[in-house]
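In: Structural data only, the sequence is not supplied:
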């Protein structure tokens, strides 16, 4: 009770924090009159003045009032827009590294210019992160006018941008781009073999637009760069036929987890069908030989039963295209992982693309946490405030609106079934349409959009449908959704980036109607006419009650519902919102409490009859909270697992950076050689054991394999008081001498480049293999829970052990190549056409469920050069032991332990027979 009284008297903590910023806003406003008297040149000179102050020791906080006032005045002159006081509060919030929650239509794009300009003055780079390429280009062009006018450079990152253009864009003071492009460029940079080829600079400050969509919704799945593996098309098609022939009694599905599994009878039935199809190597489905078949069988089941066409994906141009569940957009080029996309392609009978192997990966959480300062803005963040703080240490600040919100949010209407609900929706839309009131309808899938469209056609209501099929028309449809009598059906309104202005959008109408008209008096008159028509139409819409937002069902997340509602009532306009629900809605059917169903079914609700109550709304909100909590646990689990890999990733990437920055790596190579020799001896001669217990034959074989030598180990063992340390020292000396002998014919700079190239190549190769191993481990480690063990702890322990093994393998392979591979000085070979390498794939894939996607690469990912540093001066041959290029045993059945006839002195399996 006391908390309620205190809040009513003093305001909430958020209110008090916002009020504390009023003093800074007052200082900014006090400078406005002074800056209005500045000429354009004087105002532009402010940037150089601020940079000079920074060099003299001033901080960005010291410059904030004058810098913000400068941006406000420049914006008024360049863009014709003056920042409101509440927008100044938003700008301060962004500069402080917090999340500014601002309602739709409050001008978040303009707010970002304040913090962007101030932080860009330092010259360290500011990244403005958007949710799609359209917004990145638009904001870079639109707000870029202001920044360029003030003397800053602006770049934009979009797909298929050449490497040199990317480097220039990142070198700019302000860089606009999507979260995916920033993340993929980071991964690509850490796959390159020299600093000169990297495009990104050290991270400084990022402002994330639609921060909830990027850091919450999309953060359920990490970014992945992968390469294609072998083709298994026939297996996918065969399993698809078997799964499609299964009756429902043979499997159980869990719609909450979007998972499915066979019953005991189902296993027996599938085994019979697989054996008949010749797909099993043994009679038992779960024998180890059939592991691959079981995996792809599970994916075929999920594809056929759980994934729905026109809801989860569409088929376009003979390709399966994923639909983003949060925005309703097509995700061209993105693919589900672990064979799921291939299973859906088999289901739809389109061409099956090969699977991919992970080569680099990072979660959005760990990517964005690398920025020293991070901030964000959105219209809906407060419901996820705890997650923003837990994961990113970001505080959410609710910024008050410039004008009080006048929108009326009505109680939900509840119907018995979908048919009754859609009839009522169509009737309500027709009533509003006859009044001239524009209507925006939000649906959760393409299927529901098209179903509603059929109902409206029967009622004779003209309307536009905005979904993944109408992707190209998106901005134009949204911009005109506020005109008289307009009816717009949208799959999802999250992150659309275009305001719905009552009466229509002058800019879009001008482009649509006068796009081809030449500038001149005639065009000016036409623009004036359009402005007058829009103003007149706006008044009529206001009289009709403003924009009516209608939701056809509740989304899993309250934020998505709030985003839809927020489209109405912008900048103090009147508006109305209402949601229509029924028992058959996915949210209520899957997540709703059983008591809700029981009470509703027993209430004798008549066909076509609707009810609404606070109790129902509360029950629905409870269901949404359940889903939000479940999704948070999923994201948290992804972060926890990736944190393990992230520590290892930092070590590898830092090691790569050190190697690339070093003139020579001979000290690193020497340490690796010593560690490799010590490990070989320690394995064969364990500490504390007696000489008669040592694995002498194993030691000889390993030394011959790795060091390419056959030292007199038997003679050493005959000496008195022989110790492992003595063997180590002698092997170290022999290996060092062998290396000196091998490098005598090479100039030192040439050999140092060879060492560097080999070291990077082996680091990348083993890291890629390590990622594949961790992926496999992550998919099965949950089984440890049956043994009463914590899967995450087990994963940490296993991953640590695997990382140690990987480092040991790197040390051994580098040593082996340098001591056994045949390096020959050669004249630069004539230029030749290189074979076409397979394209990299970039992806956004869920490591736990396989949901989300992979993305076809734009060709900008660079495969690390194996021996690129040696091109034209050294030819490196990967045949240990100095073999000739031609295999003398080619085409023959050869004993792998026989000596290789090339004269290397090695066994065939260690020479030309090496696998």
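Out: Right, received. Where do you want to start? Values in this document were obtained by computation on a predicted structure and should not be read as measured data. Numbers count the residues shown, from 1 in each chain.
In: For the rest of this, base every contact and every neighbour count on C-alpha atoms.
Out: Fine.
In: Using the three-state scheme, assign residue 327.
Out: What DSSP: H, G, I helix; E, B strand; the rest coil gives for residue 327 is coil.
In: count of neighbours near it?
Out: 20 (other Cα atoms under 10 Å).
In: What of residue 371?
Out: Residue 371 has 15 nearby residues by other Cα under 10 Å.
In: OK, contacts around it?
Out: Shown in contact with residue 371 (Cα atoms under 8 Å, 6 or more residues apart in numbering): 203-206.
In: A further structure is provided below for comparison with the first:
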């Protein structure tokens, strides 16, 4: 008997069906306009753009212009690229314009789809950002689609790492700008560390279209982008602690594979404490539980994680004595990315690589909070439906599945589950042999470099010619993918098969033509193209006759999306194809997430060796396990976001204040208000309200005014006068302070004084914000323990973070007031020297932010800090020492080596 929901869907269609149906009238209008637009010449297409712009400026609703804009864009694409968009591509563009995620299968032409809403939304003149997952795609798509936007009379820009500042500003000033998510996030942070408006690159956050939206907004959402500067070198400590970990026994620690967590047992802590004392890392009179041991405990925990949770050739590879992380979702190397909180250094120590110093945070933002800055956001991908709840809750984005242009002809087989890994791989090799014998190209999906190389060895032993695509062959990716659809090709790939790749049956014809022309420079390019296209047509038909691309996955991923991406490599644009998953009870997903029942079922069936169980129930059981893992990961990301939202609100306040300061020509009123609040606080401190005169501390007030306002005022004499109260004293102090600053302004010159105020304010805000970020990091690392006292860690964090923010603002007012009070009028030359010094200090800070490279595992760190200028060295102030080598003399002047003095490991 059918349920009510099933009956309703049969009668009314699903919610997705109704959304798709609702676009039909719009698509009919676009198609009806086609003859009229086709009749325009090239200048007429550009004139149409000018007309649409003028109508938006006059107040016409942008939605009302959609049919005309889409029709104009389709004609421009047809003329520029020879591509006429299908109705389903227009449909995808409509959903993007409406602020949704368009789920479109591989090969459906998402790159072209993005041009429609980008064109329509760029008509307002506010700029549109199209976001890609890597620099290659950003440059390729910008170059490819600039022909379309150019034909429409619009400009196209591309943003990439280490780009000259003037070029970057021009790219952001374009109507449509292509960029990676990393570069957009870093540019936002860099802009908010600049000292002048003219130095800023981004001009706002109007509308973004995110390609591979699931990868960027979900897979990478847990990873903040951090711009950082160098911190103290602790390589000796990492090496000393690393030597202890191999001496641990299994009873000394616990591993939780579900949460990827590891911790010491009580027995392990005792054993470790003894070892640390023996090796002179921990002083004899100090326990691991003492507050002074916090740093050592932190590094010991990171060393344990490095050894027990991070595997070589799965999580990272070692290349030229450098640890290079591997993206678990795409299998690509992530050059430049570094794990934070000392974890990357712990892995470097483990592998004997060069240990790079840690970094201190200068600015940070998560992708979640960066992309929520946009007035309108949309995205496209082949796999989003499984994460629809997260997209809706975090970003307010709906997900709509767009129908394919041609029906999908791929055959998706039920999973085959074997008892052991050996049986599974034996069956995999046999399956590949069978497909290879009939010429069917095979894509073998694996989850790690290690497994891809193991299967490669098995195929070599079986005499099967094949290619391997993993992080080690990163440079050959385009060539290997180009050949993966050829007759009889066998390609073993890590998860990188799921991103930015399009495997065409018979091979990539454009790549083959380019190679043939390069090999025969004397030949006629037209003849070469005609010959190869004819050969390719025959090869493509032969591959289709053999069954199309066969995707053979050797393991299921924790996320259904990643599995669907792999499947989606086959069956593009109605091509035939086949997909199958070969699993074993030893696989991580099966082993960790409850394969006991399944093992009992297999035993009860009396299965023989090398036999597999294949049944839809097994698929459903595995999908339920995957859904549980996805749900757990969503909860983790949601909890992280709640904490980050606290910082995000404060970040927005600080960044807005900086922007207001940069925009203002005259900051004297702001500085005056700050000074007034500092004076009020001083008076409240030394002359508390509702107290008698004999309870006032006028001596303390005199000293405080001298220190903070640089004025020697007779406050005691004032207090002895008859009828004087705290308000009188406050007014007198403020009057003297304002007079003193007015004289300074005259002596300095109004313009110079305004410049000094602006630079001082920006410098102080940045310094205080950096200190505040560090304090919040420390607070976040310990606040979880409040749960043991039955207190909600999030509420505790919110309350304390708010108090810390208020304290930071108080401290900011005091610092600005004190520094301005101490600035003395000097000669013109000295004034210029002072201004130059302040500008130089800012430039040194900005140099640290000029190149940001993201970092994994909850932290992304910009690691290419320039050496900051170290002016104002003070042997009594470690903050001015820079980053001394551990074996040089200590800057304090003690005569001891730095590592034995101020650099001694605590």
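Out: Cool, the structure landed. Note that the structure is predicted; figures quoted are calculated from it, not measured.
In: before we move on, back to that, could you flag which of the contacts of residue 371 of the first structure are buried?
Out: Buried by 16 or more other Cα atoms under 10 Å: 204-206, out of those.
In: Closest one to residue 765 of the first structure out of those, please.
Out: residue 204 (30.5 Å; Cα to Cα).
In: The closest one is in contact with residue 124, isn't it?
Out: Yes - contact criterion Cα atoms under 8 Å: residue 204 of the first structure and residue 124 qualify, at 6.3 Å.
In: one step back: the contacts of residue 371 of the first structure in strands, which ones?
Out: Residues of those located in strands (DSSP state E): 205-206.
In: conserved subset of the contacts of residue 371 of the first structure in the second structure?
Out: Listed in the original numbering, those still in contact in the second structure are 203-206 (both residues aligned by TM-score structural alignment, their matches' Cα atoms under 8 Å).
In: Show me what residue 83 of the second structure aligns to in the first structure.
Out: Aligning on TM-score structural alignment places residue 83 of the second structure opposite residue 81 in the first structure.
In: same question but for residue 429 of the second structure, I mixed them up
Out: For residue 429 of the second structure, the aligned position in the first structure is residue 426, judged by TM-score structural alignment.
In: Wait, a strand at residue 130 of the second structure?
Out: Yes - under three-state DSSP, residue 130 of the second structure falls within a strand.
In: And it, how far from residue 503 of the second structure?
Out: 24 Å (Cα to Cα, to the nearest Å).
In: Around the alignment partner in the second structure of residue 591 of the first structure, count how many other residues there are.
Out: Mapped onto the second structure by TM-score structural alignment, residue 591 of the first structure lines up with residue 593. A count of nearby residues for residue 593 of the second structure, using other Cα under 10 Å, gives 16.
In: Count the neighbours of the residue nearest to residue 593 of the second structure when sequence neighbours are not counted for me.
Out: Nearest residue to residue 593 of the second structure in three dimensions, chain neighbours excluded: residue 625, at 6.5 Å (Cα to Cα, 6 or more residues apart in numbering). When neighbours are counted by other Cα under 10 Å, residue 625 of the second structure registers 21.
In: what do you get for residue 276 of the first structure?
Out: By other Cα under 10 Å, the residues close to residue 276 of the first structure number 10.
In: Please say which position in the second structure it maps to.
Out: In the second structure, residue 276 of the first structure lines up with residue 278, judged by TM-score structural alignment.
In: before we move on, back to that, which element is the match of residue 429 of the second structure on?
Out: helix 418-435 (DSSP states H and E).
In: mind listing the helices in the stretch 301-450 of the second structure by residue range?
Out: 343-351, 367-371, 388-390, 421-437, 449-461 (DSSP state H, counting those that start in this stretch).
In: most neighbours per residue, which of those helices?
Out: With neighbours defined as mean count of other Cα atoms under 10 Å, these peak in mean count at helix 343-351, which reaches a mean of 24.
In: okay, it sits on what stretch of the first structure?
Out: The alignment of helix 343-351 of the second structure onto the first structure (TM-score structural alignment) spans residues 340-348.
In: Specify the local secondary structure of the aligned residue in the first structure for residue 9 of the second structure.
Out: Counting by TM-score structural alignment, residue 9 of the second structure lines up with residue 7 in the first structure. Put simply, residue 7 of the first structure is helix when judged by three-state DSSP.
In: ok, residue 7 of the first structure to residue 1 of the first structure distance?
Out: Counting by Cα to Cα, the gap from residue 7 of the first structure to residue 1 of the first structure is 10 Å.
In: repeat for residue 782 of the first structure
Out: The gap separating residue 782 of the first structure from residue 1 of the first structure is 46 Å, by Cα to Cα.
In: Check residue 303 of the first structure too.
Out: Distance from residue 303 of the first structure to residue 1 of the first structure, by Cα to Cα: 53 Å.
In: what's the answer for residue 265 of the first structure, then?
Out: 59 Å.
In: which of these two has more neighbours?
Out: Remark: of residue 265 of the first structure and residue 1, residue 265 carries more neighbours, 12 against 6, as counted by other Cα under 10 Å.
In: What's the more buried one aligned with over in the second structure?
Out: Checking TM-score structural alignment: residue 265 of the first structure goes with residue 267.
In: before we move on, what about residue 315 of the first structure?
Out: Correspondence of residue 315 of the first structure to the second structure, assessed by TM-score structural alignment: residue 318.
In: Next, the contact list for that match, please.
Out: Applying Cα under 8 Å, 6+ apart to residue 318 of the second structure gives the contacts 312, 324, 351, 353.
In: Then residue 342 of the first structure?
Out: Counting by Cα under 8 Å, 6+ apart, residue 342 of the first structure touches 233, 236, 352-355.
In: distance of it from residue 305 of the first structure?
Out: In terms of Cα to Cα, residue 342 of the first structure sits 15 Å off from residue 305 of the first structure.
In: try residue 828 of the first structure
Out: Taken as Cα to Cα, the span from residue 828 of the first structure to residue 305 of the first structure is 59 Å.
In: Those two: which is more packed in?
Out: More crowded of residue 828 of the first structure and residue 305, by other Cα under 10 Å: residue 305, with 17 against 12.
In: Next one: the more buried one from residue 312 of the first structure, what distance?
Out: Separation of residue 305 of the first structure from residue 312 of the first structure (Cα to Cα): 12 Å.
In: Please list all residues in contact with the residue sitting furthest away from the middle of the second structure.
Out: In the second structure, residue 722 marks the outermost C-alpha relative to the chain mean, sitting 64.8 Å out by Cα atoms, centre = their mean. Residues counted as contacts of residue 722 of the second structure (Cα under 8 Å, 6+ apart): none.
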